[in-house]
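>>> dropping a prediction and its sequence here:
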Amino acid sequence: MTTPMTITLWDFTWYTRPALFHDLDAAFREAVDRGYDTVRICAMPFLLFRSGLDTSALRFDGLGGEFGQRTRWYDVPPSPPVDGRARLLDLFRAARAHGCRIIVSSWEIQQSPSFGVDDAWFRALQAVPPEQRALALAEAHADLIDCVRAEGLDDVVAFVELHNEVQFSGVPNDRDQLEAGIARFKQRQPDVLATVNYAHVPIASMRTLPRNMEVAVFHPYVYGVLRQLVDEFALRDTTRPYPQERAFAELLRDDAPKLEDWRPPDSWKTAATVVPHREIYTHDWCDPGKWDRWLYDRYGEHRRAMRETLDAWLDVAADFAYGRGIPLVFGEGWVGYTPLHASFEEGPVGAEICEHAVRRSREIGAWGTIVCSNAAPHHPMWADVALQTRLNAAFREPR
């Protein structure tokens, strides 16, 4: 547990885009060359082990047509069939071959099923009563560990997260239910560390986190100037009108349609993802230069507050982990959710934030951290080899 983890976020993309990850050896080799030794994934445990569905020929695609194809994580092309369990074991074998670990998580009650070609996965999850979901995930993860152990690959597991960002998922953020889920998993897999993770750092409610979590995992997205953009254009507040004319002037491409004319096909997929229609529309049709200039023009007003917020969150997280006597991991962060082809977080300001966050992660004794959530093969930032190599090396420096 003492060896620092440098984490790259492969989320659900390692299976939703099999063409991009077709050569797992090459993907891990590129990760190691950039200084990573850990990947964090949605391992689709419920689908593979508790849904009752045939997973021998899984197929994935996007939200329908061109909708979402310029939006980060949603630019999924139609895929050929893939055997889910075989693919999972191939991932573990490749990780071991390259000396890497895997953080096993699930995005399944948040968004992963929206990439399926039909609604069977989504319906199977929705059939589980909310108060039973933590237990169902615990059993699914325990089944997954049994599966990889049967192949002699369980030592690749760094730890298990029952689910991603429980405050913003379909898993109730209820301490008793989460504790019961962790306890159920530990009954079956006592030698594997288990936890849940949290968006941001919930500094006002740290006392409510599960008492039996074995790793403190947080996602410190500070937003700041990005929050101003999200709020002013009502990207997530559907109770307010979308400021269409202002968006045309300040954010969107000259050839962008109106919001009302850019809709996904009418299907279950809309209910299966947490990202609102208007946010996907804005990401799909933004002019990346306009988007980045909007943030740069206003960043000076937010710089100090963003730095202070990030430092406060990291310090609170470290204090919480120290008080509990458990390791601390930052599995995602640092600014927030930006369009696929925008580069604010990859540019000089974002790089400065990443560098500060990685240095502070090392100073406070975190077990693992990321360069940035966008530093992964399915994001343009993957091309910045120098930044990733330098920050991963800095995190590993003797403490």
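Great, that's in hand.
>>> CA only for contacts and neighbour counts going forward, please
Will do.
>>> could you find the closest non-adjacent residue to Arg396?
Pro4 (6.3 Å; CA to CA, 6 or more residues apart in numbering).
>>> and that neighbour, how far is that from Gly35?
Per CA to CA, to the nearest Å, Pro4 is found 11 Å from Gly35.
>>> who's in contact with stretch 140-148?
45-46, 48-50, 89, 92, 154, 160, 162, 185, 188-189 (CA atoms under 8 Å, 6 or more residues apart in numbering).
>>> list the buried ones in it?
Along stretch 140-148, the positions that meet the burial threshold by neighbour count (16 or more other CA atoms under 10 Å) are Ala140, His141, Ala142, Asp143, Leu144, Ile145, Asp146, Cys147, Val148.
>>> before we move on, what about stretch 196-209?
Neighbour-count burial for stretch 196-209, with 16+ other CA under 10 Å as criterion, is recorded at Val196, Asn197, Tyr198, Ala199, His200, Val201, Pro202, Leu209.
>>> how far away is the residue lying closest to Leu24 once chain neighbours are set aside from Glu139?
Across the structure, with CA to CA, 6+ apart as the measure, the residue nearest Leu24 apart from its sequence neighbours is Ala94 (6.2 Å). Distance, Ala94 to Glu139, using CA to CA: 25 Å.
>>> and the comparison structure, right after this:
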Amino acid sequence: MSERYLGTPVMPTEPNSALTGPVPPHLPERLGVCLWDFSWYTRAGAGEPYADIEHAMAETVARGYNAVRICAAPLLLAGGLGLDALAEALPIEGLGAAPGGGFYGQRTRWYDSPGGYTIDVRARFFSLLETARKHDVVVILASWEYQQSTAFAADPSWFEAIDQVPLNRRHEVLADAFGRLLDDIRAAGLIESIAFTELHNEVDFSILPPVDAPEDADAPVNGIAAMAKLRARHPDQLITVSYGKPPHLAMHRVAPELEVAQFHVYSYGVLDALQRRIDIRSEGTEGFPNAELRALLRSDAPSVAEYGRPAEWKLKATVITDQMIYGYDWIDAQAWDAWLEQHYGAHHEVMQREIESRVIAIAEWARWRSVPAVVGEGWIGYTPRDGNFEEGPIGRALAEHGIRTALDNGVWGVVACSNAAPHHPLWSDIAWQQRMNTLFLEG
């Protein structure tokens, strides 16, 4: 009796753990990525997490990471936009002082920068690279400048300079800036410390045109051509962009010219349900905050009118809204977490499945293109600084599921969690980070 024929599966029945694409031989076989983002210069005041780069790097290595991903501020450091003096003496203010005391963003994740100091970003950048080399850490270069970096400065001239670049020229200006910056890195003998370069972080959520926008007389260099231009200048470097939400259901729409499939995997699930309920991510909502948000606020929360809002230019310089700043600054983090924990059960299977399927989609696209894949950010989403849902048992379990899926499917690099870095509370959970990095790096 013959076995019943049930067809031939399109996908392999077992995952392929071999790397999706070749990696330059001088780079690590796997990357345990720590997301330092722009905080290495916006949280560098006395007593802050990045005040001492050597200390921050040593702590990073002690937790098992071998790569850091940063905003290299290329437009500030090498953009040719007349910002050289500012790059050597950048005043950091954060989002500015709030009228009732404290500062805007004080409990908003990534934005809790009190400022109050001036920093030589250029000198600090090369100090970071030298320290990384000393500790056998590689650096992923990106830019957050068209998303938020400039909002932390006390001087609006950085934002104004990059904002004056016509929208359809911005990819080219970024490529030229990174070209000059990589020239300087090479001249300093530090080029082998660079894992790869992203023209920009999350091009789909930044003030940039589509990477594959049509070229014409007004925009002769789109994102694809800009990457090619940078690649021609530095042919030994991997050049790419990153996507905040790649089209997982239609990955053929991603520009095939990416040399690293650096995509982010967030499964908002129950978090999205809460955010929609309290309308925290919108702007200009009449009657904000609504009753559901008011029920979650701290007892000492001022009214929206009393709290005010950051300077208008700072809001233009970032993708977050004044409603988000007010909400995250004044949410009761325990009440926030309690709501998520109470309602998580209805979202558990979908969130687990979504993380798994998105990682696999990224890996399969990368394998099809024969390029290395990296999950540079993940896993749940944007939460208040003091919220502990993603850092707690539920969030850690989802993160581990994503990391194991990445390992099983040949992903080159992965974050333990976007919230696992010196400027986040999760940094204190040393054992978990060591365990996740050991799992991924040692297989």
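Arrived safely, thanks for sending. In this text the structure is predicted, and so the values were computed from the model without any measurement.
>>> before we move on, back to that, who has more neighbours out of Pro4 and Gly35 of the first structure?
Relative neighbour count places Gly35 above the other of Pro4 of the first structure and Gly35, with 23 against 20, counting by other CA atoms under 10 Å.
>>> the more buried one: which element?
Counting by DSSP states H and E, no helix or strand carries Gly35 of the first structure.
>>> list the contacts for whichever residue in the second structure pairs up with it?
Gly35 of the first structure is assigned Gly64 in the second structure as its aligned equivalent, the criterion being TM-score structural alignment. Taking CA under 8 Å, 6+ apart, we find Gly64 of the second structure in contact with Gly32, Gln433, Gln434, Asn437, Thr438.
>>> next one: Gly64 of the second structure from Val374 of the second structure, what distance?
Remark: distance between Gly64 of the second structure and Val374 of the second structure (CA to CA) = 17 Å.
>>> residue contacts, Thr3 of the first structure?
Taking CA under 8 Å, 6+ apart, we find Thr3 of the first structure in contact with Trp367.
>>> try Asp11 of the first structure
Applying CA under 8 Å, 6+ apart, we find Asp11 of the first structure in contact with Arg40, Ile41, Cys42, Trp107.
>>> which position in the second structure aligns with it?
Looks like Asp11 of the first structure aligns to Asp37 there (TM-score structural alignment).
>>> which secondary structure state does the spatially most central residue of the second structure sit in?
By CA atoms, centre = their mean, the second structure has its centre lying nearest to Glu377, at 5.5 Å. Look at Glu377 of the second structure: counting by DSSP: H, G, I helix; E, B strand; the rest coil, its state is strand.
>>> surely it touches Ser418?
Yes - if you go by CA atoms under 8 Å, Glu377 of the second structure and Ser418 touch, sitting 5.2 Å apart.
>>> between these two, which contacts overlap?
Taking CA under 8 Å, 6+ apart as the contact rule, the neighbours common to Glu377 of the second structure and Ser418 are Leu35.
>>> the stretch 51-200 of the second structure: helices as residue ranges?
Assigned by DSSP state H, counting those that start in this stretch, the helices in the stretch 51-200 of the second structure fall at 53-62, 74-78, 84-88, 121-134, 157-163, 170-187.
>>> quick check: the first one compared with the first structure, mean distance?
Pointing back at helix 53-62 of the second structure there. Aligned to the first structure and superposed, helix 53-62 of the second structure gives a mean residue distance of 1.0 Å (mean CA distance after the TM-score superposition for the first structure).
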